[in-house]
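Visitor: Any chance you can model this:
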Amino acid sequence: MGRTVRVTVRGSFDGLSEAQLGELRAESAAHDFMNTQYTAEGYLAYDLPRPFFTFRFAEEVESAEDVPGVAVRSQAKAEAWMAEHGYPIKNVTTQTVDMAEVPLGKRGRREAERHA
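Guide: This is a model prediction of the structure:
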């Protein structure tokens, strides 16, 4: 059975031009910072005028040993996307959550017991 890994890549835009800020503002509705969806392609959210961004990724892996690789790939995808769009960034950090390690609440335990 696979494991779902959620990766959050955070950082800051670094010295965006007025044209770049305009592009980001024009697309901001599609990149709502309060949205918490995790996708294989990565969901980009940002908060302007503050220069922060977050990419959220989800990936399935076979074992816990595969989790560090997910973090590396996700950060590389986020950095590549920013570079491809010409957005300079800094202070990039990555956080992973192996969903198999997250404790289930009462409702989740009941569901797990029903399907066991």
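
Visitor: For the rest of this, base every contact and every neighbour count on C-alpha atoms.
Guide: Noted.

Visitor: how about Arg109, what does it touch?
Guide: Counting by Cα atoms under 8 Å, 6 or more residues apart in numbering, Arg109 touches no other residue.

Visitor: Next, it: secondary structure please.
Guide: The assignment at Arg109 comes out as helix when based on DSSP: H, G, I helix; E, B strand; the rest coil.

Visitor: Against Val102, how distant is it?
Guide: According to Cα to Cα, to the nearest Å, Arg109 stands 12 Å off from Val102.

Visitor: got the buried residues for stretch 72-88?
Guide: Within stretch 72-88, the residues scored as buried using 16 or more other Cα atoms under 10 Å are 74-75, 77-79, 87.

Visitor: and what of stretch 5-18?
Guide: 5-13.

Visitor: residue closest to the middle of this protein?
Guide: The residue at the geometric middle of the chain, judged as the C-alpha nearest the mean C-alpha position with Cα atoms, centre = their mean, is Arg56 (1.4 Å).

Visitor: here's the other one to compare against:
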Amino acid sequence: MEMATQHTYRVIVRGKWDQLTQEARATLLAEVEEHGLTQMQFTAEGSLTYDAALHAFSYRYVIVSDAEYGEEMAAALGEEKAEETLRAAGLGHRELRSTATDMDTMKINRKGR
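Guide: Modelled structure (predicted):
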């Protein structure tokens, strides 16, 4: 049986904070410096960025997934990870949406430009 081709995707999951408890707000504000724009890197665990307004946030993930399912699958996996992490941390959120970029096809396309 043939192994499916794996591609590496960069996934950005964006969302809005929603119904945060006082405790959650305090924790987020206490850690806001660690989640600024300078921390915007793509990692397997996901890096969370937000600001002190506590309005919106984003996660950046590196997701390795079967190429045949493409960016949609990678985006869905990113949303799933963000959902699990937020739920585990007790952080209220809504309106998760994501975008994925296939890094493998980007490398190929670049040559032709």
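
Visitor: what does the residue nearest to the centre of the first structure align to in the second structure?
Guide: Counting by TM-score structural alignment, Arg56 of the first structure lines up with Arg60 in the second structure.

Visitor: Report the mean deviation for the helix or strand containing its match after fitting onto the first structure.
Guide: Under DSSP states H and E, the secondary-structure element containing Arg60 of the second structure is strand 56-66. By mean Cα distance after the TM-score superposition for the first structure, the fitted strand 56-66 of the second structure averages 1.5 Å away from its aligned residues in the first structure.

Visitor: Contacts for that strand, please.
Guide: When contacts are taken as Cα under 8 Å, 6+ apart, the neighbours of strand 56-66 of the second structure outside the stretch itself are 4-17, 40-51, 73-74, 77-78, 82.

Visitor: Downstream of it, the next helix or strand is which one?
Guide: In the C-terminal direction, the helix or strand that comes right after strand 56-66 of the second structure (DSSP H and E) is helix 70-88.

Visitor: So what does Leu11 of the second structure match up with in the first structure?
Guide: No Leu there; residue 11 of the second structure is Val. When the first structure is aligned by TM-score structural alignment, the residue opposite Val11 of the second structure is Val7.

Visitor: Next, find the distance separating that match from Ala19 of the first structure.
Guide: Distance of Val7 of the first structure to Ala19 of the first structure, computed by Cα to Cα: 30 Å.

Visitor: Could you do Ala45 of the first structure as well?
Guide: With the distance defined as Cα to Cα, Ala45 of the first structure ends up 19 Å from Ala19 of the first structure.

Visitor: which of those two has more neighbours?
Guide: Between Ala45 of the first structure and Ala19, Ala45 has the larger neighbour count (other Cα atoms under 10 Å), namely 21 against 9.
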